[in-house]
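Peer 1: the sequence and its predicted three-dimensional model are supplied below.
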Amino acid sequence: MKRTHDDKASQVCYKDGDKVCLYNPLRKNGQSSKLKSPWEGPNTVVECHSDVTYRIRGRRKAQPKVVHVNHLWQYHGPGQCT
């Protein structure tokens, strides 16, 4: 199973300043999960901690958070995250 996973996995590398979308499947009370997109963003990559963890910041004054690369997706322009 590990060999199959490793064959299909791709190495993703983000640089400082790249725009990314963050996967957050949590839903709020009163909102339908079918209509809400689980992707938030765009966020900015602040720094790379390791090959699989990145520090990102949503807005200018927001606190940066450390997330795993599996929860990130490359932002390509307006309308991609929402």
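Peer 2: In hand now; what should we look at?
Peer 1: rest of the way, CA atoms for contacts and neighbours
Peer 2: OK.
Peer 1: what sits against residue 49?
Peer 2: By Cα atoms under 8 Å, 6 or more residues apart in numbering, the contact list for residue 49 reads residue 55.
Peer 1: one more time with 10 Å
Peer 2: With contact taken as Cα atoms under 10 Å, 6 or more residues apart in numbering, residue 49 is in contact with 55, 66, 67, 68.
Peer 1: please apply the same query to residue 60.
Peer 2: Here residue 60 is in contact with 43, 44 (Cα under 10 Å, 6+ apart).
Peer 1: who's in contact with the longest strand seen in the chain?
Peer 2: Identified as the longest strand of the chain according to DSSP state E is strand 39-48. For strand 39-48, the surrounding residues in contact (Cα under 10 Å, 6+ apart) are 13-25, 53-60, 64-66, 71-82.
Peer 1: included below, for side-by-side comparison, is a second structure:
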Amino acid sequence: MLSHYISADHTNWDSLLPFVTFAYNTAVQSTTHFSPFRLVYGREPSSTLDTIFPCIPNVADNPVLAEATSRTEECRQMARNRTFDTQAASKSRYDETHHSVSYEPGDLVWLWTPVRTVGHSEKLTARYLGPYTITRRLSSVSYVVQPLELSRDRRRRSTETVHVSRLKPYFPPSPSPSVAKMAPPSTGGKL
């Protein structure tokens, strides 16, 4: 959220932080349908008008306060239930398209490596390095990989333990027919 408001040279983020924090804490969240402020304090936050025209209620033996406290607890319970429902729906959507992947020692893979270099666009750099060889399977989602060839590239370590989500299968390039070996197309004697 902060990245939308900072200057181009990223020097004013600290002065914007209180405003962005207030905006986040008072925004109604799509999962809970409540703002974080309301869930913590049981009321909506004070606005500028509330500070100009204050209204200080008498809280001693106030039935309204007791009702507000019970409403706050109800809101928290509703938020908890909605969070569980949203998590279940997200898991269901994920499970519909997820295909588990497993590799065996000796398989060749590409390794996703995020690259951030000063002066270079991240979008134009190679994200996958490789090929790597799977040397060991630690669990269903963790593998130890080793580069197939040694390289001067400091991003390619000798061995690395990685999550399966950072791997994709490596397929060697298919041999393309050489232009010199191809026969010229036949014109059937006509030009």
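Peer 2: Good, I have the coordinates. Quantities reported herein were computed from a predicted structural model and do not represent experimental measurements.
Peer 1: corresponding residue for residue 127 of the second structure in the first structure?
Peer 2: When the first structure is aligned by TM-score structural alignment, the residue opposite residue 127 of the second structure is residue 38.
Peer 1: that match against residue 26, yeah?
Peer 2: Yes. Between residue 38 of the first structure and residue 26 a contact is recorded at 7.4 Å, counting by Cα atoms under 10 Å.
Peer 1: compare those two (neighbour count), which wins?
Peer 2: Higher neighbour count among residue 38 of the first structure and residue 26: residue 38, with 16 against 9, using other Cα atoms under 10 Å.
Peer 1: quick one: neighbours of the residue nearest to that one when sequence neighbours are not counted, just the number.
Peer 2: In space, and not counting its chain neighbours, residue 38 of the first structure is closest to residue 25: 4.6 Å by Cα to Cα, 6 or more residues apart in numbering. A count of nearby residues for residue 25 of the first structure, using other Cα under 10 Å, gives 12.
Peer 1: identify the residues contacting residue 25 of the first structure.
Peer 2: By Cα under 10 Å, 6+ apart, the neighbours of residue 25 of the first structure are 33, 36, 37, 38, 39, 40.
Peer 1: one step back: how about JSON lines for the contacts of residue 49 of the first structure, with neighbour count, distance to residue 9 of the first structure and secondary structure added?
Peer 2: JSON lines is the format used below for these (neighbours: other Cα atoms under 10 Å; distance: Cα to Cα, whole Å; DSSP: H, G, I helix; E, B strand; the rest coil):
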{"residue": "55", "neighbour count": "17", "distance to residue 9 of the first structure": "22", "secondary structure": "strand"}
{"residue": "66", "neighbour count": "15", "distance to residue 9 of the first structure": "21", "secondary structure": "strand"}
{"residue": "67", "neighbour count": "16", "distance to residue 9 of the first structure": "18", "secondary structure": "strand"}
{"residue": "68", "neighbour count": "14", "distance to residue 9 of the first structure": "15", "secondary structure": "strand"}
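Peer 1: now which residue in the first structure aligns to residue 49 of the second structure?
Peer 2: Residue pairing (TM-score structural alignment): residue 49 of the second structure is not matched to any residue of the first structure.
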